[in-house]
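In: give me a model of this one.
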Amino acid sequence: MTRPLWVAAGFVLFALGWIGMVMPMMPGFVFLLGALYCFARGNPALEKWMLEHPTYGPALRNWRDHRRIARKSKVAALSVMVLAGVLSGVFAGFPVAIVPIAIMTLVAGWIWTRPE
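Out: Presented below is the predicted three-dimensional model:
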């Protein structure tokens, strides 16, 4: 893949990451990790900018270097998942809500078992 394609993919993933930060049930940080990966291959200056960003830079560095998730981030992610699960149950109803709640339960278990 050429450098411009890596950069383009990085911008798409970056945009999805920001959308995911405000949309429940959409994992924003995963897309930011993808953007970081793409920028590392296409434009190291953008990778550096993401890693030095005051808001999400520390979490990106923590994951990239040590595969750790801070307890504050874990609690925030799990809280949003619980809220999204409750809203799914209320608005979608019993049979439909089982699938997203099951998926969020599996993801929550994975998040909680990551080192801090």
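In: use CA for all of it now, contacts and neighbours both
Out: Noted.
In: so which residue is dead centre in this structure?
Out: Central residue of the chain (C-alpha atoms, centre = their mean): residue 29, 2.0 Å from the mean position.
In: secondary structure class of residue 16, three-state.
Out: Per DSSP: H, G, I helix; E, B strand; the rest coil, the local secondary structure of residue 16 is helix.
In: ok, it - how many residues close by?
Out: Other residues lying near residue 16 total 20 when counted by other C-alpha atoms under 10 Å.
In: swap in residue 102?
Out: The tally of other residues near residue 102 (other C-alpha under 10 Å) stands at 12.
In: please, which helix or strand holds it?
Out: helix 94-112 (DSSP states H and E).
In: ok, now which ones touch residue 68?
Out: By C-alpha atoms under 8 Å, 6 or more residues apart in numbering, the residues touching residue 68 are 62, 114, 115, 116.
In: here is the second sequence; please produce its structure so I can put it next to the first one:
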Amino acid sequence: MQRIVLLILGWLAIVLGTLGIVLPLLPTTPFMLLAAWCFARSSPRFHEWLLWRSPFGRYLRHWQQHRAMPPRTKGRAIALIILTFAISIALVKILWVRSMLLAMLALLVAFMWRIPVVAETPEPRQPPR
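Out: This next block holds a predicted model:
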């Protein structure tokens, strides 16, 4: 039963994380980390797929190995966060919603800024067997 719950939670996290790519208030990274955690405990096959075959695999493997982000990735992530929030703030006309978005932007950028940076190291193209 626990395995099924973790599988469902893992796939839900994949869906929400993928939506988070285009929706500014839905974070991608925490959902992908949650999916990796769920799959590691419920399905070695899906965990391997997520780490080695999905578009997020390189970043997840780097996080698991170093507990840090690659420098270019961190810069891109912060720039994308600022861009999507700026668009949202420009489109919203209600002052209190703009203020809330601005506060969320500040907190999110501060959080991202604190994540350590470690340069990427060459890694194998295929999973170790």
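In: what's the offset of the helix holding residue 102 of the first structure from the middle of its chain?
Out: The chain centre lies 16 Å from the centre of helix 94-112 of the first structure; the measure is C-alpha atoms, centre = their mean, to the nearest Å.
In: tell me what it is packed against?
Out: If contacts are counted by 3 or more C-alpha pairs under 8 Å, 6 or more residues apart in numbering; DSSP states H and E, helix 94-112 of the first structure sits against helix 71-92.
In: output the contacting helices and strands for the helix it packs on.
Out: If you count contacts as 3+ C-alpha pairs under 8 Å, 6+ apart, helix 71-92 of the first structure packs onto helix 94-112.
In: quick one, the helix it packs on and helix 71-92 angle?
Out: Put simply, helix 94-112 of the first structure runs at 180 degrees to helix 71-92, going by axes from the mean of the first three to the mean of the last three C-alpha atoms, to 10 degrees.
In: now do the buried residues in helix 94-112 of the first structure.
Out: 97, 100, 101, 104, 105, 108, 111 (16 or more other C-alpha atoms under 10 Å).
In: hang on, the earlier thing: ok, of the contacts of residue 68 of the first structure, which come out buried?
Out: Neighbour counting over those (16+ other C-alpha under 10 Å) leaves no buried ones.
In: next, see which of the residues you listed are matched by contacts in the second structure.
Out: Counting by both residues aligned by TM-score structural alignment, their matches' C-alpha atoms under 8 Å, the members of the contacts of residue 68 of the first structure that carry over to the second structure are 62, 114, 115, 116.
In: reformat those as a markdown table; add secondary structure.
Out: Formatted as a markdown table, those follow (three-state DSSP):
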| residue | secondary structure |
| --- | --- |
| 62 | helix |
| 114 | coil |
| 115 | coil |
| 116 | coil |
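In: alright, I will stop here.
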